[in-house]
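>>> All I have is the shape, not the residue letters:
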């Protein structure tokens, strides 16, 4: 900071030293030393003033009676305060004489802008005529321009006469010093002044563009915008009032009034913006009322300049300059507070503002004629820009340091982030590799994209690879493949809504004997175009199987409800298929296809989808053969055989007639026989026939117990073989239905408690066996239900019964083995601590015993540890036999 302060002071000292070096007296008739005549000097005093008249040079030499009104300094002359102008005239003739060395070559006289209108003669020759000087505002035509006069003096004196009027301005004369000297020196000084102004303007322009760009990048901060405006205002002031007076130099016929208005407008803009900018930078130090006051004065002066004549604008300039200077000193004091608080950049900014303030005060006092000095605004402005550049450099340096720290932190964060991403990717990959569903992407060509889940290969049963055509994974014929391809391509065409297009795609596809469920979702790119199809893959084989079983149940129920019609359909279908074997030649193909198409619709109506699908595939064959028809006949027979326990349809007896009778039909028959006096023998015969007609086989009454047994075994994960003997025995369903229907409890208990797990069966087969045997003997109906499981342990039964308070210790001690085993029929007895889907409630065995005893029957239990258990159920066939047994 000390070095920077020294540089600033050095610049100012150099400026004043240059002034002292160039400044010298120029009174008429005064002779200077030869070396002084070779320098550029300032014309700043000793002008003879002739107020109120315009005299040409020859007139002045012939005038003997008119003496000069006095001597004046023409620089920034205030005619109202000139001692020699008591009437306050604003026009007149002014004359001075300069000493020169005629042997030194051509001389140059620099005439800056003269306010108002002017004419200039040198040694009786008119060189300058700017505007029309007049004795009033109406008579005056103002025009101002910078001029450099080149002259080869013939004597040692330059006699300069000036006609000058200034009724459109408050002041008269030149606002910058006139200069003279050797022409090459004047020309060199003029070029240097222009270059210095251009250099300063370039620096200010760069600073302005930089801050405007900074504002555009960060619009939320207003400081760069106002500093850029401040710089632009300084550019206008420098271009008009700078040492090189650039605007007057570059324009041949400048608009004088317009230039002055630009200059005067830029001044309050620069002052007001600078104060507001400082307030934004240091809001805690800069008083708000100070900024508002300066902004108010600036607005008033701006309005005067914009709308009032230039005379009043120049008249208002002095008080406004005074307010700006006083405000500047106050602002400098407040900036000092920011420096003491060590606000960032405050010291350099304070020094730069001090330079601007000193330069402004110097120029104001010089223009008002208070001091005799040179314009140093360009030096103070350059100093301010230099300090701002140093401040920006420091901020850039700090920003770069922070940037390096930030980069290091970012690198560290990136490393950590990459590690997190890698870990997260591994986690996601692990999840995707172990998820049960498969996920994959396909593009518009239906090619599988990289990144599919590992489960895809497991579910699809093949090695899935990126780039594989998705449709090639499935076992579908050419027609279905084309249909599916067109449906998927329609999704990518994006013509219809996603739901509609995806809904056209068959969501279940076969692979071998399995069914694959496909769920699709659209993924779009940034242009909202369909980029991929996300396909979720699941094995739906079990679901399809369950659906088929449910559908089969509905099919069997439908057949049972229309058994007569169904048998008729079977009879006619099998007959027509046998006859069609004789039509397999070329001429009969059409008739066979008509037959098959009819059969496909008939079987589909009953829900026999597998047979209908088989016929559908047969229709795709180019030629139908007898083998095709035999396969279809075999499929029909297989269906009937697989469900014979429910349908009881024998393909060989389809021609038999089946009739339906209701219970009241039998009652009506007996009543009519008795009413018509039928013999007792006939009545007995009819009664015997009715009893026989009412009976059904044990298999029909017990239902699909074989399938139920295997289903229950599968639920608990046990492999069991079920065997039933004597299922064709006819029984009275009304009498024995409760006993027969309760047998399922014995089956459940055998599966849940009796049959061991495969690893527990020892030398026995891993497959457990459950059997039911039915027979008649001695007017009694016998049912045996047994298994080859672990058997029943009487001690365990006794302990469980005691724990459930079914018996006490004394009762247990007196009970026989048979009595202990029959404890399992007690309500609430169960060896399970928890209720399962199969057993544990303690009500099933009790219900079975109650049903048997109600019919006068009995139940015996035979069990052997490790060999199994058999339940013997015996029920009287007739009510009379039951009474006799009782």
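Great, that's in hand. This structure is a prediction, so every number in the text was calculated from the model and none was measured.
>>> contacts, neighbours, all on C-alpha from now
Fine.
>>> For burial, what's the neighbour tally of the residue lying closest to residue 359 once chain neighbours are set aside?
The spatial neighbour of residue 359 that comes closest, neighbours along the chain excluded (C-alpha to C-alpha, 6 or more residues apart in numbering), is residue 377 at 4.8 Å. By the measure other C-alpha atoms under 10 Å, the count of residues near residue 377 is 24.
>>> any residues touching stretch 299-307, and which ones?
The contact list for stretch 299-307, computed with C-alpha atoms under 8 Å, 6 or more residues apart in numbering, reads 261, 264-265, 268-269, 312-313, 316-317, 320.
>>> quick one on the thing from earlier: residues contacting the residue nearest to residue 359?
Residue 377 neighbours (C-alpha under 8 Å, 6+ apart): 242, 356, 359-360, 363.
>>> between the residues you listed, which is closest to residue 672?
Nearest to residue 672 out of the contacts of residue 377 is residue 356 (C-alpha to C-alpha; 138.0 Å).
>>> quick check, the closest one in a helix?
Yes - using DSSP: H, G, I helix; E, B strand; the rest coil, the secondary structure at residue 356 is a helix.
>>> want to compare, so here's the second one:
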């Protein structure tokens, strides 16, 4: 009864009313949460829009940069193909409008199978990720010629979250102008060096044509040993003076089973082309002509006049005339310091190279053939003589190679020495037996001095592999041939573990075989150069 009165009086709430009120409150709470969610969604959308704009702006900036840099950037996958997007400059650098999906070797113009194999093997090695990253990337070929362009490429490994390589970022640059500038700089430096050492280059040029003539005569006689000796000497001399293109041609010619007239014509053409292109600078040159204070024609005229002198006066007059032709060895020796520096760097053998007695007066015509083959001895001293720094034991890590010139009463003395590993006479003989140069019985009966002389045999080389430096065993034969042609002789002195000295005696012309004041005595002058 009370509940009924309460309902009428409104003093008590029914269950339905309470449920309705709770539903109302829940509805209001939901509405408030919805409104809050809308506000937050609006804020998130605004934030997302702002981030998208920032990303778009940054992407546009990056794309603008990539589209305007001279370098090319592209990604390569594990299949060696270009993946995805790349910088706009790639179109111009690679002369192609579509790169995606194409093999990188094809894109770079790796025309030969060897180039393709090396590039693809290098990419595989990077993705295998077994070796250190820097080492693997360093194995990738870095220079490509594509049409008129020369391109340089470098790679960087791109890793995923797990640290595995999944892309290679390739950077491409056009180095055509750089290489052109470098070639021009080398060429200008070459011409400057020639102008600084005119007499030496004149002798070298005369020796070049003399060796060509000797090689042609040897071809006619079927004497390939002499032909190879001449070409090898040409190669060494051209490399010494910086004519690398001619030296490379000579090296390639040596690869043939037989060297024939067309090969020699190729060498001669290359030399004459160099002389023609640089005639304005090298106007002082002529094939084989020597430079004196007076012309050779006038010297020849003086010789004819002297022949009409009374016999008692002729001897002194002829000697005086011969002495006017003497020049300091320094003017004829060429860039031996530069040669030593280059060999030291290429072979990674730090050494001090010294020249003593370079003020010695010599007869250019007599000594020119010997001077032309001296680079063989310097190369052998570096390549075969000196050890690597960590192989020199108690000796100083800095090696020493010396060139010494002195004058005797009747001859000139020239020696090249090193403080390297030395030569064992028994090893030379064993090598000669192995090469079929002599039989074991003859080798066993030889005294050590004769065994040492075997190093001058053609085909005998102690180098483990043929290179542009160590050659094919014909260099030492060229040395002996040049000295013997001048009427001189060569001896070898060597102590295993201490070093080797090769001594050459070059007879003077008979007219000079009289007592006179001697120049270039040992110890008078020493030029030292550290070629570390």
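Sure thing, it's come through. Remember, it's a predicted structure, so these values are computed and weren't measured experimentally.
>>> Could you tell me the TM-score of the two chains?
Taking TM-score structural alignment, normalised by the length of the second structure as the basis, the two superposed chains have a TM-score of 0.44; 270 aligned residues with a C-alpha RMSD of 4.0 Å.
>>> Now, of the contacts of stretch 299-307 of the first structure, which are buried?
By neighbour count, with 16 or more other C-alpha atoms under 10 Å, the contacts of stretch 299-307 of the first structure hold 261, 264-265, 268-269, 313, 316-317, 320 as buried.
>>> give me the element residue 298 of the second structure is part of.
Element membership of residue 298 of the second structure [criterion: DSSP states H and E] is helix 296-307.
>>> buried stuff in the helix or strand just after that helix?
Using DSSP H and E, the next helix or strand after helix 296-307 of the second structure towards the C-terminus is helix 311-324. Of all the residues in helix 311-324 of the second structure, those buried under the rule 16+ other C-alpha under 10 Å are 314, 317-319, 321-322.
>>> Could you do stretch 217-234 of the first structure as well?
Buried, per 16+ other C-alpha under 10 Å, within stretch 217-234 of the first structure: 222-234.
>>> Next up, the contacts around the residue lying closest to residue 724 of the first structure once chain neighbours are set aside.
Leaving aside its chain neighbours, residue 724 of the first structure sits nearest to residue 772 (4.6 Å; criterion: C-alpha to C-alpha, 6+ apart). By C-alpha under 8 Å, 6+ apart, the contact set of residue 772 of the first structure is 723-725, 783-786.
>>> Farthest-apart pair in those residues, please.
So, those by C-alpha to C-alpha: farthest apart are 723 and 783, at 13.2 Å.
>>> Look at those two and report which has more neighbours.
Between residue 723 of the first structure and residue 783, residue 783 has the larger neighbour count (other C-alpha under 10 Å), namely 22 against 11.
>>> residue contacts, the more buried one?
772-775, 872-874.
>>> just checking, next helix/strand downstream of the longest helix belonging to the first structure?
The longest helix of the first structure (DSSP state H) is helix 377-434. Remark: after helix 377-434 of the first structure, the chain's next helix or strand is strand 438-442, criterion DSSP H and E.
>>> next helix or strand past that next one?
Proceeding N to C from strand 438-442 of the first structure, the next assigned helix or strand is helix 455-460, under DSSP H and E.
>>> List the buried residues in that next one.
So, applying 16+ other C-alpha under 10 Å, buried residues of helix 455-460 of the first structure: 455-456, 458-460.
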